[in-house]
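# give me a 3D structure for the following:
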Amino acid sequence: MDVVIYFSRQGENLVNGEIVRIDTGHTAMVAKIIACELGAELVPIIPLNPYPDGYQAAVELARKEAKYDARPHVRDLGIQWDRYERIFLGFPNWCGSFPMVIATLLEKQVLTGKRIYPFCTHEGGAFGKSLVELERLFPEAKWMPGLAVRGSRANKAGKAVTNWLAQRYEWEE
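Next up, the predicted model:
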């Protein structure tokens, strides 16, 4: 059984080098496409203290959290992790890596043997160093090949998602 778990942020965002307001976060857009293709449960990661709506303020907070290796509190997802064989984990690339809410979430779970398919949205940095850092922090999980989608193209990611998902069974052999 599969689940799509993601963190996304709406509000002011960087799109094609300009700060614009978006009503749906880019990672949420890609997560919805993946969940639809898989017929999987779609579960958002929701911080207890929301990130600022303003882009610059959100970036500053993300930098501070990364610098201090913070673990921002998140709402309980309300899922039974042991039910899922494959976890599709989505996040934006913040400051060259993953948002710290991802570490908060994963540290509370037993990941031994879980196949985790990471996907991220970005505006030019792809995964940055996030995959290396996630594998170092959570070596008990089986980290599968990921999908990086430019945020400004998230609403047009259907074909990229389809192609990525078509390869997953080959990777699991």
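
# okay, CA-based contacts and neighbour counts for the rest of this
Noted.

# what residues are up against T104?
Under the criterion of Cα atoms under 8 Å, 6 or more residues apart in numbering, the contact list for T104 reads 71-74.

# so which strand or helix has it?
With elements taken from DSSP states H and E, the one containing T104 is helix 100-107.

# C-terminal to that helix, what's the next element?
Once the chain leaves helix 100-107, the next helix or strand it forms, by DSSP H and E, is strand 115-122.

# where do the helices sit along the chain?
When secondary structure is read from DSSP state H, the chain shows helices at 26-38, 55-67, 100-107, 130-137, 158-166, 168-172.

# quick one, the third one and helix 130-137 angle?
In other words, helix 100-107. Relative orientation of helix 100-107 with respect to helix 130-137: 30 degrees, computed using axes from the mean of the first three to the mean of the last three Cα atoms, to 10 degrees.

# now helix 100-107: buried residues?
Of the residues in helix 100-107, those buried by neighbour count under the rule 16 or more other Cα atoms under 10 Å are 100-105.

# same deal with the fourth one?
Of the residues in helix 130-137, those scored as buried under the neighbour-count criterion (16+ other Cα under 10 Å) are 130-131, 134.

# how about I19, what does it touch?
So, once contact is read as Cα under 8 Å, 6+ apart, I19 ends up touching 12-13, 55.

# and for comparison, fold this next one:
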Amino acid sequence: MPMKIRGTIGLIGVIILVIVGVSFVVHNHSDNQSREDRQAHQTTNRKGKRATQKTIVIYFSETGTTKQAAQKIGQQLGVKTVALKPKQAYSKEYTKMASTAKAQVDRNQHPELAKLNVDLSQYQTIWLGFPTWFHRPPMLINSFFDDVQLKNKTIIPFTTSASSNISESMPYLKKMIKNKQITLHKGLTANDDQAIDKFVKQNK
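You can find the predicted model right below:
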């Protein structure tokens, strides 16, 4: 083979090797970068998941008003909301429901809770919602503090009521948590979106 042709072929070979080598380096760097990006994304997701798991919204609602407030708070915080229910449901008829609720207050009866389908051990802060009945929390809230392990947790109470403020419920809540090593945060009267928005922003 003529010397000139061999030299040309050799030069082409060198160029091909250089191109292959550069491609390998770029591809390897891209793989490493992608792997690092995925790991960073997964770490962020894990951190975000851990952050949201520290807070939960638990609420008791019979007419749906407190449920709406709870869902609003849950959406703003980006956390889970769970309904608190009595094992024996209240009557759907308002007068009968009110009569039962009043009798529970008068007799200091703590109705049995339905199973709460959530593991609260992973949560540090609980936003606890309820309607104000007879100027105080429903007796089901007493049952919640009786039966659920809440040691070292922070409770942020919120209530819905046509006429009562959360301040009426706070003395009862303070009695419920006495000697239980629970932190009771200042509460919210969650009757409108503006009040909810302001309170959530201040207490995230």
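
# what's the helix holding T104 of structure 1 aligned against in structure 2?
Counting by TM-score structural alignment, helix 100-107 of structure 1 falls onto residues 139-146 of structure 2.

# what of stretch 55-63 of structure 1?
Against structure 2, stretch 55-63 of structure 1 falls on residues 94-102 (TM-score structural alignment).

# show me what V20 of structure 1 lines up with in structure 2.
With TM-score structural alignment as the matching criterion, V20 of structure 1 is left without a partner in structure 2.

# tally of neighbours for V20 of structure 1?
13 (other Cα atoms under 10 Å).

# wait, isn't it in contact with G54?
No: with contact defined as Cα atoms under 8 Å, V20 of structure 1 does not reach G54; the gap is 9.8 Å.

# any residues in contact with both of those two?
11-13.

# now do the closest residue to E12 of structure 1 other than its chain neighbours against V74 of structure 1, distance only.
In space, E12 of structure 1 comes closest to R21 once its chain neighbours are excluded; the distance is 4.2 Å by Cα to Cα, 6 or more residues apart in numbering. Distance of R21 of structure 1 to V74 of structure 1, computed by Cα to Cα, to the nearest Å: 24 Å.

# check the mean deviation of the match of helix 100-107 of structure 1 from structure 1.
Its match in structure 1 and stretch 139-146 of structure 2 itself, once the structures are fitted together, sit a mean 1.2 Å apart by mean Cα distance after the TM-score superposition for structure 1.

# tell me the contacts of the most centrally placed residue in structure 2?
Computing the C-alpha centroid of structure 2 and ranking residues by Cα atoms, centre = their mean puts V79 first, at 2.5 Å. By Cα under 8 Å, 6+ apart, the residues touching V79 of structure 2 are 52-53, 55-57.

# how close does it get to T189 of structure 2?
20 Å.

# then N203 of structure 2?
14 Å.

# which of those two has more residues huddled nearby?
Ranked by neighbour count (other Cα under 10 Å), N203 of structure 2 and T189 place T189 first, with 21 against 10.

# quick check: the aligned residue for the more buried one in structure 1?
Counting by TM-score structural alignment, the partner of T189 of structure 2 is A148.

# surely its match and H122 touch.
Yes: taking Cα under 8 Å as the definition, A148 of structure 1 is a contact partner of H122 at 7.2 Å.

# G90 of structure 1 is nearest to which of the helices of structure 1?
For the helices of structure 1, the distance to G90 of structure 1 is smallest for helix 26-38, at 6.3 Å, taking Cα to Cα.

# angle of that closest one against helix 158-166?
60 degrees.

# for helix 26-38 of structure 1, name the packing helices and strands.
With contacts defined as 3 or more Cα pairs under 8 Å, 6 or more residues apart in numbering; DSSP states H and E, the secondary structure elements packing on helix 26-38 of structure 1 are strand 2-6, strand 41-44, strand 86-92, strand 115-122, helix 158-166.

# for S99 of structure 2, give its distance to K92 of structure 2.
Between S99 of structure 2 and K92 of structure 2 the computed distance is 12 Å (Cα to Cα).

# what does stretch 112-126 of structure 2 correspond to over in structure 1?
Counting by TM-score structural alignment, stretch 112-126 of structure 2 pairs with residues 73-87 of structure 1.

# starting at the chain centroid, how far to that stretch?
Shown here is stretch 73-87 of structure 1, whose average C-alpha point lies 14 Å from the average C-alpha point of the whole chain (Cα atoms, centre = their mean, to the nearest Å).

# what's that stretch in contact with?
Contacts to stretch 73-87 of structure 1, defined as Cα under 8 Å, 6+ apart, come from residues 1-5, 43-49, 101, 104-105, 109, 114-117.

# put the buried members of those into a PyMOL selection.
In PyMOL, the members of these classed as buried (16+ other Cα under 10 Å) are selected with the following command:
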select buried, resi 2+3+4+5+43+44+45+46+47+101+104+105+114+115+116+117
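
# go ahead and confirm V105 of structure 2 touches P137.
No: if you go by Cα under 8 Å, V105 of structure 2 and P137 don't touch, sitting 9.7 Å apart.
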